[in-house]
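K.L.:
Quick one, what's the 3D model for this:
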Amino acid sequence: MATTVQQNGQVRFGITEPISLGGPTKLDVIKTKALEKYLQDAGLYETNEEALRREEVLGRLDEIVKTWIKKISRDKGLSDETIEQANAKIFTFGSYRLKVHGPGADIDTLCVGPRYATRGNCFFGELHRMLSELPEVTELHSVPDAYVPLMGFKLNGVSIDLLYAKLPLWIIPEDLDLSKDSILENADEQTVRSLNGCRVTDQIFRLVPNIQSFRTTLRCIRFWAKKRGVYSNVSGFLGGINWALLVARICQLYPNALPNMLVSRFFRVYTQWRWPNPILLCSIDDEGSYSLGLQVWDPRRNPKDCLHKMPIITPAYPCMNSSYNVSASTLRIMTGEFQRGKDICEAMEAKEADQWDTLFEPFGFFEAYKNYLQINISASNVENLKKWRGWVESRFRQLTLMIERHTYDMLQCHPHPRGFQEDSRPLQCSLFMGLQRKQGVPAAGGKPFDIRRTIEEFKNTVYGYMLFVPGMEVSVSHVMRRNIPSFVFPGGVRPLRKSKGTWDSKRSSEERVSSTGSSSTITSLENKAVKKRKLGDDETLTDQSRNSKRVAVSVHLEKGEDGSPNSSVESICSAPMKDDCSKGAGESHLVEKKATPQASHCQESEEVEDNFGFRNQVVKQVSVSAITSNGSSLSNGAVEVEELEDVLVQQPVVTHKASVQQRKPIIKLNFTSLGTTNAKNIRAC
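P.N.:
Now for the predicted structure:
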């Protein structure tokens, strides 16, 4: 697979011309040093002692697998010569291989073994037994049924995730090169997926113009993503490899820029990106690749690929979408975070904000919404809780997809990327999901959303766990913001009031002021109600007007209703896959704007080519019919909903007669003026 292109005596990285070839200014050098110092002070770099310790642990792991493979070869009755030459080799990948890991981070490792060392009996059998008998190995657990099977453990206190790849070779050479496509010949699917991590990492190194600038920028973006709550592949956001590919693409577009500028351009580019156009570091259909018939990501041939919301394609054969977990809700959240990052970086360039702290302000998840779902996970012992929690967390994103599907994307979800545990309840932990109405959906005049069936479907999916044992329980309940349990807050102390003085709080205040026009109708109705009460005309008020607690949800979104960037903004998209995808009206190109020597590189043109081929191939969301509770179907139409503040997803609670309280309405949809049709799920590419 090609990595670079030679053109006019210069090396071009990526599949398009760079946006700017401008080099750094003196101010960029100063700000980059300030950024590096900030990252250093934030504790993102490990000490020399810890780095040495990791190298020693990897050396010990290599000794273990070499001892293991010789034992396997003896047990198989192989010849003395084969036993003497028997070898297994350890490779690293992920954040450790990219050198962007922080203190205490896991090391992603791959064990490559010969053809006679099977994954089942040999790797998850004999090697697991050997590791369990070593005193320096703790917290050993196997996940043989995962999409990418692995063993996890701690070796001398260092966390290791170990994958296995069985190659069709009798002898594994010490100088084995995993980057060659021929290594995949006759390999099974699990081996191909296990090798993918190392092969993608190797390709990234070949496809970025400046590795040091790439590493610093990626370290910054990873830190930002974790602070803003969008670093979690399992929750439907992006994981380590996804962020690495996004940063690598920016490095290709600005090959001579320093991390200060690359961070700024990262947010500028991805604010304008027209998803689902894919991120490509190199061409997928490379004529020089060693074609082995493995399926690659291609929406022109694979209908399922049309459904991906935010495709970020791995550069190693077979090229796959590394971000298939992203949903409509999580994409909307991330595009909003890109916009926030862009605004802050522009303010920093305008010297309105001269500190990086603003960019890395933690996201106030439990202040952002009025309604939340709380998913409680419990088990009978610590070991079962660990397994059960991992399974439920792996299914958590399915709840987002179910709610989106059952409410026709009118109820938007924001899953929190990590769980919380109360000290007084060691056998229970909780996941949380924020809920809000989609912009443009009326907040009054109809019935609330009903997601009880959705919750039951999710629970049925979760209880399908193959390793389920009695005592494993999961419950889902609706929690208002004011009733969020205190153990989710730092130190277990609930803040007395909302955070003030932060960028988010200031922007929220500005947005509320700017949105007064859109909420004028609501304000007018409230004022009229107050006036009628003063005039003694209460009998003319409706029940809903009398209920002072029922107010419309007012959520300001800078994006369109579908969460995509404004169409008036020029998009920056990847070049197409070969010529058949490159044709389209208004074809444009990556152009560098001419500027005077005194002009800053911030003035480069953002006119880039649009991927018309892929845009025409991606799935179009077609309205589907709704199913009523009695099995009949209703065609999609206008939806009226009430304030989301009253949400109930549990079964009705029987109250004592002595303390009967008014029951809050459930979240349910009300379809008005709808005709009956046959229910169909229509998808088009």
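K.L.:
C-alpha from now on. contacts and neighbour counts both.
P.N.:
Will do.
K.L.:
list the helices and strands the helix or strand containing residue 59 packs on?
P.N.:
Element membership for residue 59, per DSSP states H and E: helix 48-75. Helix 48-75 sits against helix 80-85, strand 89-93, with contacts defined as 3 or more Cα pairs under 8 Å, 6 or more residues apart in numbering; DSSP states H and E.
K.L.:
if you set the cut-off to 6 Å instead, what comes out?
P.N.:
If contacts are counted by 3 or more Cα pairs under 6 Å, 6 or more residues apart in numbering; DSSP states H and E, helix 48-75 sits against no helix or strand.
K.L.:
and that helix, which residues are buried?
P.N.:
54, 57-58, 61-62, 64-73 (16 or more other Cα atoms under 10 Å).
K.L.:
same deal with stretch 94-108?
P.N.:
In stretch 94-108, counting by 16+ other Cα under 10 Å, buried: 94-98, 100-102, 106-108.
K.L.:
Tell me which of these fall in strands.
P.N.:
Judged by DSSP state E, those include 107-108 as members of strands.
K.L.:
which one of the buried residues of stretch 94-108 is nearest residue 284?
P.N.:
Top of the list for closeness to residue 284, among the buried residues of stretch 94-108 and by Cα to Cα, is residue 94 at 21.6 Å.
K.L.:
can you tell me which residues contact the closest residue to that closest one other than its chain neighbours?
P.N.:
Of all residues beyond its chain neighbours, the one nearest residue 94 is residue 108 (6.0 Å), with distances taken as Cα to Cα, 6 or more residues apart in numbering. The contact partners of residue 108, by Cα atoms under 6 Å, 6 or more residues apart in numbering, come to 92-94, 161.
K.L.:
From residue 401, how far off is residue 108?
P.N.:
Residue 108 sits 29 Å away from residue 401, going by Cα to Cα, to the nearest Å.
K.L.:
Same check on residue 342?
P.N.:
28 Å.
K.L.:
ok, the two, which is more surrounded?
P.N.:
residue 342 (22 against 19; other Cα atoms under 10 Å).
K.L.:
Verify the stated contact: the more buried one with residue 268.
P.N.:
Yes. At 5.5 Å, residue 342 and residue 268 qualify as touching, with contact defined as Cα atoms under 6 Å.
K.L.:
any residues in contact with both of those two?
P.N.:
Counting by Cα under 6 Å, 6+ apart, nothing touches both residue 342 and residue 268.
K.L.:
need the contact list for the closest residue to residue 418 other than its chain neighbours.
P.N.:
Nearest residue to residue 418, sequence neighbours excluded (Cα to Cα, 6+ apart): residue 431, at 6.9 Å. Taking Cα under 6 Å, 6+ apart as the contact definition, residue 431 lies against 374-375, 419.
K.L.:
now the other sequence, so there's something to compare against:
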Amino acid sequence: MGSSGAGHRGSGQRLGITDPISLSGPTEYDVMKTLELEKFLQEAGLYESQEESLNREEVLGRLDQIVKMWIKSITRAKGLDEQLVQEANAKIFTFGSYRLGVHGPGADIDTLCVGPRHATREEDFFGELHRMLSEMSEVSELHPVPDAHVPVLKFKFSGVSIDLLYAKLSLFVIPEDLDVSQDSILQNADEQTVRSLNGCRVTDQILRLVPNIQNFRTTLRCMRYWAKRRGVYSNVAGFLGGINWALLVARICQLYPNALPNMLVSRFFRVYTQWRWPNPVLLCEIEEGSLGLQIWDPRRNPKDRYHLMPIITPAYPCMNSSYNVSSSTLRIMSEEFQRGNDICEAMEANRADWNTMFEPYAFFDAYRNYLQIDISASNADDLRSWKGWVESRLRQLTLKIERHTYNMLQCHPCPCDFTDKSRPFHCSYFMGLQRKQGVPVNEGEQFDIRLTVDEFKHAVNIYTMKKSGMEIYVSHVRRKNIPNFVFPGGVRPSRPKSTWDMRRATELRMERSPESKAVLNVSAEDGNKRRREDSDPNPGYPIRVGCPPAPSLEVAEVGLTTVSTASLPSIKGYELHDNGVGELGTRMVENAGSENSKEVENLAIEKISAVPYVESQSLTEELESDVGYKNDPNEIPKSAKNSNFVSLTSDVGALSTSSGKVSNSPASLCMEPGPEELEVWLDDLLPFVVFHLSEQICSCYCLRCTCFLHVDFLFYLFREAC
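P.N.:
The predicted model follows:
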């Protein structure tokens, strides 16, 4: 099932930086569930029709003709000789979802125009080519974005959305058979050209590094759809974009080269639920290269040490494609990975199906408090430009709130925008807010983020292309006051439907309250209260980094975990070996029995995901240079120690939390305290030792193990774990 990949895949050459976890082929169950998955994706409308496919090919062919006309025109205009005018050439390449073969109906096509050295980006690409396109009847919604990190021309051509980048090579003539995968084309290229070329180079390299392209495509199509349904598909919002999901799926395909999509989806969640971020995901070794371009390397580049979820591109120069991820969005994605893993296990027990996996995330039922960001403009063109700018800055609001509240107020940005049809040239964005779980609430404690919001609005309003009518408003809104236009059909549902998340939340409450299991009869009042709680779910699967158990036998260190060496030989199918660099490695043994297979597999996953790229990395969230200011990381603010009140100080009122009390302020943020238990979140990892001393918590943070431990384990921590 599924065609093989490139020719070298059958030679036994290893794909990836480690051996596969399993070489097992599909079972009858995998074949059946894969067929069900493919049928589900078809019925979900994820495949375009043959007619639309042909239309895309025609558009790309027409676009290639246009850039060839354009390059000859500017070559003649620059006064170059006629022979060079005749030889002048430009080429169109595709990348992204279209090149990977996972695009759906209506999806845009990521394209790259490659031109010679005399065709400039500013004057010729955004000048002359923009003018030519604007005069064509087939072109609509033409929108240049020259100041973007990767400059782009956005437009629709015969109804097909196009994102067109430009790369200026140091060649006088662009050959028709140009191979952009060769590192030599990067010679003397500027940074914007390198970034533009990397889209094509990374896409082609991914297809070379997966063992089975068809299985990779089906799995990636599934994961992209899942991420969009669960609200974690958006690079600009701090989640993951198309290239990030492609790299994560490709790594799973390397680890399970003979698996069908059903097993690949299951292992995707199993692996990334256990992954020890910020250890990077790599498809191949990072090459230094010969051109001296900067690559991702936290040992040399201080900024790279701040990345929380590094997913490294495989083409030179290797970069972190997920630098936008924040501590809040990493927490949300980790919870979603755990949810997916739970559902996959339930599917194996016939307690769930693919519909359960793809249930949409009920964003407006998940939180009690939200920020609403409204923007407006005078016309459609201005709104399109204003939206692009504001969306690129929304991530900064998340980072500012996290930083100014010392990660005590957690943010969940919704990656979608919403339009109120009664208000022309207007749209809204929403961000869920909740108090960090597992931390006791002190009397009168509150968060005042008015100053934070003011800083964000100031950063947005310095837009150099801002015009009259471009406005932004930020307000605090409670769940019951969420405007109706965000709901399908503009109608607020009477009560949320029963979903996997709600059932799981109820199960977690039962697990956390053992005494509730013994109560078989409840009063009508208690029953109504329970139903109200169940209708207000917030599953909140915690990211725990627990204390390793005190060893009773001689131990061998495997990555960041402690495993008894006495137990390893008794596990069938597990083999210890030296990986060639003096470290303990793991390998799945072919034809191993099924006994303890899951435990064996988890050990192998732990080994692959837990080995750090560098010995010590700072996990503090990075705030870009335009955020404003940075506190001294060596100084622990008093408000971080005694967080009775975090004062930061807009149209947003004081957002506050208090233990069991509701503020009279209409803009106050009141949340119930989370369970007072020892939990750790990735956004706790500050670059200094922090002691939590209270009646509920007595813990210590270890800089090397990146975990909180109860004080009882303090001496063991520094003697053994470190």
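K.L.:
Just the TM-score for the two chains, thanks.
P.N.:
The TM-score (TM-score structural alignment, normalised by the length of structure 1) is 0.83; 612 aligned residues with a Cα RMSD of 3.5 Å.
K.L.:
about what we covered before: with the contacts of residue 431 of structure 1 in mind, which one is nearest to residue 225 of structure 1?
P.N.:
Out of the contacts of residue 431 of structure 1, the member with the shortest distance to residue 225 of structure 1 (by Cα to Cα) is residue 419, at 16.8 Å.
K.L.:
Which residue of structure 2 sits opposite the closest one in the alignment?
P.N.:
In structure 2, the residue paired with residue 419 of structure 1 according to TM-score structural alignment is residue 417.
K.L.:
Leaving aside the residues adjacent along the chain, what's closest to its match?
P.N.:
Nearest to residue 417 of structure 2 is residue 429, by Cα to Cα, 6+ apart, at 5.1 Å.
K.L.:
What span of structure 2 is stretch 476-493 of structure 1 aligned with?
P.N.:
By TM-score structural alignment, stretch 476-493 of structure 1 lines up with residues 474-491 in structure 2.
K.L.:
Please identify the buried residues of the matching stretch?
P.N.:
For stretch 474-491 of structure 2, by 16+ other Cα under 10 Å, it's 474-478, 482, 485-486.
K.L.:
end to end, how far does it reach?
P.N.:
Stretch 474-491 of structure 2 end-to-end distance (Cα to Cα) = 23 Å.
K.L.:
again, but for stretch 626-642 of structure 1
P.N.:
First residue to last in stretch 626-642 of structure 1 (Cα to Cα) measures 19 Å.
K.L.:
how about it: buried residues?
P.N.:
626-627, 633-636, 639-642.
K.L.:
Mind reading off the mean deviation between the helix or strand encompassing the residue nearest to residue 417 of structure 2 and structure 1?
P.N.:
Under the criterion of DSSP H and E, residue 429 of structure 2 resides in strand 426-435. Compared with structure 1 after the fit, strand 426-435 of structure 2 shows a mean deviation of 0.6 Å (mean Cα distance after the TM-score superposition for structure 1).
K.L.:
which part of structure 1 lines up with the helix or strand that that strand is followed by?
P.N.:
Tracing the chain past strand 426-435 of structure 2, the next element assigned as helix or strand by DSSP H and E is strand 446-448. Using TM-score structural alignment, strand 446-448 of structure 2 corresponds to residues 448-450 of structure 1.
K.L.:
go on, stretch 132-145 of structure 2?
P.N.:
Going by TM-score structural alignment: stretch 132-145 of structure 2 matches residues 130-143.
K.L.:
hmm, back to that, please state the offset of the match of strand 446-448 of structure 2 from the chain centre?
P.N.:
Relative to the chain's own centre, stretch 448-450 of structure 1 is displaced by 27 Å; criterion: Cα atoms, centre = their mean, to the nearest Å.
K.L.:
The corresponding residue of structure 1 for residue 84 of structure 2 and residue 338 of structure 1, how far apart?
P.N.:
If you follow residue 84 of structure 2 across to structure 1 using TM-score structural alignment, you land on residue 82. Taking Cα to Cα as the criterion, residue 82 of structure 1 is separated from residue 338 of structure 1 by 55 Å.
K.L.:
and if you look at residue 100 of structure 1?
P.N.:
21 Å.
K.L.:
list the contacts for the residue nearest the centre of structure 2?
P.N.:
With distances taken as Cα atoms, centre = their mean, the residue of structure 2 nearest its centroid is residue 240 (2.4 Å). Neighbouring residues of residue 240 of structure 2 by Cα under 6 Å, 6+ apart: 233-234.
K.L.:
Recalculate using a threshold of 10 Å.
P.N.:
224, 227, 232-234, 246, 309, 311, 321-325, 329-330, 333 (Cα atoms under 10 Å, 6 or more residues apart in numbering).
K.L.:
From the chain's centroid, how far away is the helix or strand hosting residue 38 of structure 1?
P.N.:
Assigned by DSSP H and E, residue 38 of structure 1 falls within helix 26-41. Distance of helix 26-41 of structure 1 from the chain centroid (Cα atoms, centre = their mean) equals 27 Å.
K.L.:
That helix vs structure 2, mean deviation?
P.N.:
Per aligned residue, helix 26-41 of structure 1 averages 1.0 Å (mean Cα distance after the TM-score superposition for structure 1).
K.L.:
Tell me the buried residues in the match of stretch 132-145 of structure 2?
P.N.:
Buried residues in stretch 130-143 of structure 1 (16+ other Cα under 10 Å): 131-132, 137-138, 141-142.
K.L.:
again, but for stretch 614-622 of structure 2
P.N.:
Quick answer for stretch 614-622 of structure 2 (16+ other Cα under 10 Å): 617-622.
K.L.:
Sketch out the strands for the stretch 351-500 of structure 1, chain order is fine.
P.N.:
Counting by DSSP state E, counting those that start in this stretch, the segments of the stretch 351-500 of structure 1 that form strands are 371-378, 411-415, 420-421, 428-437, 473-480.
K.L.:
Return the most buried member of the ones you listed.
P.N.:
strand 411-415 (a mean of 24; mean count of other Cα atoms under 10 Å).
K.L.:
Tell me which other helices or strands it touches.
P.N.:
If contacts are counted by 3 or more Cα pairs under 10 Å, 6 or more residues apart in numbering; DSSP states H and E, strand 411-415 of structure 1 sits against helix 328-349, helix 365-368, strand 371-378, helix 382-406, strand 428-437.
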